[in-house]
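Chemist: quick one: sequence and predicted model below, then my questions.
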Amino acid sequence: MTKLHVEFIRLGIAFIVFIFIISLLFLHINQVQIQWFNTLSEVFTIPALLLSIAIPLWMVIDLVKKNIADKPIFNLTFFVCVISILLLLFAIRFLN
């Protein structure tokens, strides 16, 4: 697996976590009750939290090792991760 494949995999995982957080917040704010999504969100909340913390750490380690294949993909992934973390902090702070 090349460095570029790793960058795209990391971007895909970060984007999936971002979409999960956005949809969860959207349904919570609009008070939509979808039973299958509530069950699914209970199962995937802890892995989403762990991934939203682990991906930036993985990125910083790769940045220190100078193991980056494509800088724009790296920057986009980092931006998506930061937005996801900020949305999680918003949800913890204001929606409880």
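Modeler: Perfect, I can see it now.
Chemist: only C-alpha atoms from now on, for both contacts and neighbour counts.
Modeler: Noted.
Chemist: mind checking how far residue 31 is from residue 59?
Modeler: 35 Å (CA to CA, to the nearest Å).
Chemist: these two: which is more packed in?
Modeler: Each of residue 31 and residue 59 has its neighbours counted (other CA atoms under 10 Å); residue 59 has more, 19 against 9.
Chemist: what helix or strand does that one sit in?
Modeler: Using DSSP states H and E, residue 59 maps to helix 35-65.
Chemist: before we go on, here's another structure to hold up against the first:
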Amino acid sequence: MNKLKLEYIRLTLAFLVFVYVVTHLFMYINRVESQWFQVLAEILTIPSLILIIAIPVWMIIDLARKKVADKSIFNLTFFISVISILLIGFAMVAIN
């Protein structure tokens, strides 16, 4: 697997976690009661939290090793990861 394909995989994972977090917050704030989404959220909460922490750590390790294939994809992935972390922080502080 080449470096560019790895960057796209990391970007896809970060984007999927971001979409999950935004959708979860939207459903909670608007008080939408959907049984299938609650079950899906229970299943995906732990993996999404692991990915929220693992993706930036993985990015920092690759940056230190100088294994970054495309800086623009790297920056976009880092930006999406930081926004996801901030949204989780908002959910923990403001909603509770």
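Modeler: Cool, got the structure. None of these values were measured; they are calculated from a predicted model.
Chemist: quantify their similarity with the TM-score.
Modeler: Once superposed, chain against chain, the TM-score is 0.99 (TM-score structural alignment, normalised by the length of structure 1); 96 aligned residues with a CA RMSD of 0.3 Å.
Chemist: sorry, back to before: quick one: the helix holding residue 59 of structure 1 to structure 2 mean distance?
Modeler: In the superposition with structure 2, the average deviation recorded for helix 35-65 of structure 1 is 0.3 Å (mean CA distance after the TM-score superposition for structure 1).
Chemist: can you give me the buried ones in that helix?
Modeler: By 16 or more other CA atoms under 10 Å, the buried positions in helix 35-65 of structure 1 come out as 41, 48, 51-52, 55-56, 59.
Chemist: okay, and it goes to which residues in structure 2?
Modeler: Residues 35-65 of structure 2 are where helix 35-65 of structure 1 aligns, with TM-score structural alignment as the criterion.
Chemist: count the residues that sit near residue 87 of structure 2.
Modeler: Residue 87 of structure 2, neighbours per other CA under 10 Å, totals 16.
Chemist: residue 3 of structure 2 is in contact with residue 66, isn't it?
Modeler: No. In this structure, residue 3 of structure 2 is not within contact of residue 66 by CA atoms under 8 Å, at 10.8 Å.
Chemist: ok, the two, which is more surrounded?
Modeler: Per other CA under 10 Å, whichever of residue 3 of structure 2 and residue 66 has more neighbours is residue 3, with 12 against 9.
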